[in-house]
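Colleague: Turn this into a model:
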Amino acid sequence: MKCWVCKRQARGYGHTDGRYKSGDPQRYPVDWVFCSRRCQDAFHALYGNWQRAKDGHAKLKEVAMIDASDIELAAMRQCLKSFGEAAGEIGFSKPLGDYSEAEALRVIDAIVTRYTEAMVEHHEASKFPPVRGMPPAPDPLANPFADLEDDLPWEVKP
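Modeller: Next comes the predicted model:
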């Protein structure tokens, strides 16, 4: 099974829903499993905020944001090329406020898809520890612009 938060392989962390009795199968949601304590804590923070907002017990003005890790920041940088391609198809002269719903969704889909792919690539590359005596595998997130020569559409060369 995959982690509910980051989609890595789950490693024994789960969720128990205390609203149900011990023998009730709903007490142990099968798909709410996690790879680490960090993902489990992130899920519970979000779930707790959602539950309080749903029940109306707390007026949530701001939801706590988890600081992005270096891997997540690198994955975000990789989204720039996908964003540029999607925005280039629509036209760079068109302001974001003038995008239709379909155009905005196309840009969002390009960014989210590339971010997810970058995170999966990193986790797949790092799921096995390095082997002693062998050179380390190159980090695909080290330089997200390595495949770009002068291909940045938002930069105009004189």
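
Colleague: From here on, just use CA atoms for contacts and neighbour counts.
Modeller: Noted.

Colleague: who does the strand or helix carrying residue 75 touch, helix- and strand-wise?
Modeller: Residue 75 belongs to helix 70-90 when elements are defined using DSSP states H and E. Contact partners of helix 70-90 among helices and strands, from 3 or more CA pairs under 8 Å, 6 or more residues apart in numbering; DSSP states H and E: helix 101-126.

Colleague: quick revisit: angle of the helix holding residue 75 against helix 101-126?
Modeller: Orientation check (axes from the mean of the first three to the mean of the last three CA atoms, to 10 degrees): helix 70-90 against helix 101-126 gives 150 degrees.

Colleague: And the one helix or strand residue 44 maps to, what's buried?
Modeller: In the assignment (DSSP H and E), residue 44 maps to helix 37-55. Of the residues in helix 37-55, 39-40, 43, 45, 49 count as buried by neighbour count, 16 or more other CA atoms under 10 Å.

Colleague: To check against the first, give me the structure of this:
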Amino acid sequence: MRWQFCSMRCLDAFSRVMTRLIGLQEDAVVDPTDMEIAAMHAALAPLGDYVASIGMERPLADYGKKDVLRLIEVVVDAYQAHMIEEHERLAVKERAYFEARLSRQPGSSGGLR
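Modeller: You can find the predicted model right below:
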């Protein structure tokens, strides 16, 4: 069987999908989106605050289970809070865009329900 692709972009996309399907790159990590990178950055300050509260000089190997679980909670909470806030901001922006488009249509009563 011979495959033909319209572009290198399509060939690369197909190759990534097939690689995942046949398991050649089991440890492959998907690159984070800009929004995910921003959420990671948003988690840095709460992480730093937590580490400072339990002692910056303590090596991670000296953290107890309770400390590690709290550290994970702090990071995940900050990450998720940023993602939720960003999704809500985008939803407001998209709603305004679609309401404006709808209001420009002939015979429109304006606004989304």
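
Colleague: what residue of structure 1 matches up with residue 46 of structure 2?
Modeller: With TM-score structural alignment as the criterion, the equivalent of residue 46 of structure 2 in structure 1 is residue 82.

Colleague: Pretty sure that match sits against residue 114.
Modeller: Yes: Residue 82 of structure 1 is in contact with residue 114 according to CA atoms under 8 Å; the separation is 6.7 Å.

Colleague: Adding distance to residue 96 of structure 1, write the buried residues of helix 37-55 of structure 1 out as CSV.
Modeller: Conversion of the buried residues of helix 37-55 of structure 1 to CSV gives the following (distance: CA to CA, whole Å):
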residue, distance to residue 96 of structure 1
39, 33
40, 36
43, 32
45, 32
49, 31
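
Colleague: And those, which two are furthest apart?
Modeller: Maximum pairwise distance among the buried residues of helix 37-55 of structure 1 (CA to CA): 15.5 Å, between 39 and 49.

Colleague: So which residue is dead centre in structure 2?
Modeller: Most central in structure 2 under CA atoms, centre = their mean is residue 36, positioned 3.1 Å from the mean C-alpha point.

Colleague: And that one? What does it align with in structure 1?
Modeller: With TM-score structural alignment as the criterion, residue 36 of structure 2 pairs with residue 72.

Colleague: returning to what we had before: ok, the buried residues of helix 37-55 of structure 1 vs residue 129 of structure 1, which is closest?
Modeller: Out of the buried residues of helix 37-55 of structure 1, the member with the shortest distance to residue 129 of structure 1 (by CA to CA) is residue 39, at 20.3 Å.

Colleague: For residue 122 of structure 1, see how far away that closest one is.
Modeller: Computed with CA to CA, to the nearest Å, the distance linking residue 39 of structure 1 and residue 122 of structure 1 is 16 Å.

Colleague: In contact with residue 75 of structure 1, which residues?
Modeller: Listed by CA atoms under 8 Å, 6 or more residues apart in numbering, the contact set of residue 75 of structure 1 reads 114-115, 118-119, 141.

Colleague: Over in structure 2, see which of those survive.
Modeller: With both residues aligned by TM-score structural alignment, their matches' CA atoms under 8 Å, the contacts of the contacts of residue 75 of structure 1 that structure 2 also has are 114-115, 118-119.

Colleague: Spatially, which two of those residues are the most separated?
Modeller: Distance extremes for those: the farthest pair is 114 and 119 at 8.6 Å, using CA to CA.

Colleague: Good, we can wrap up now.
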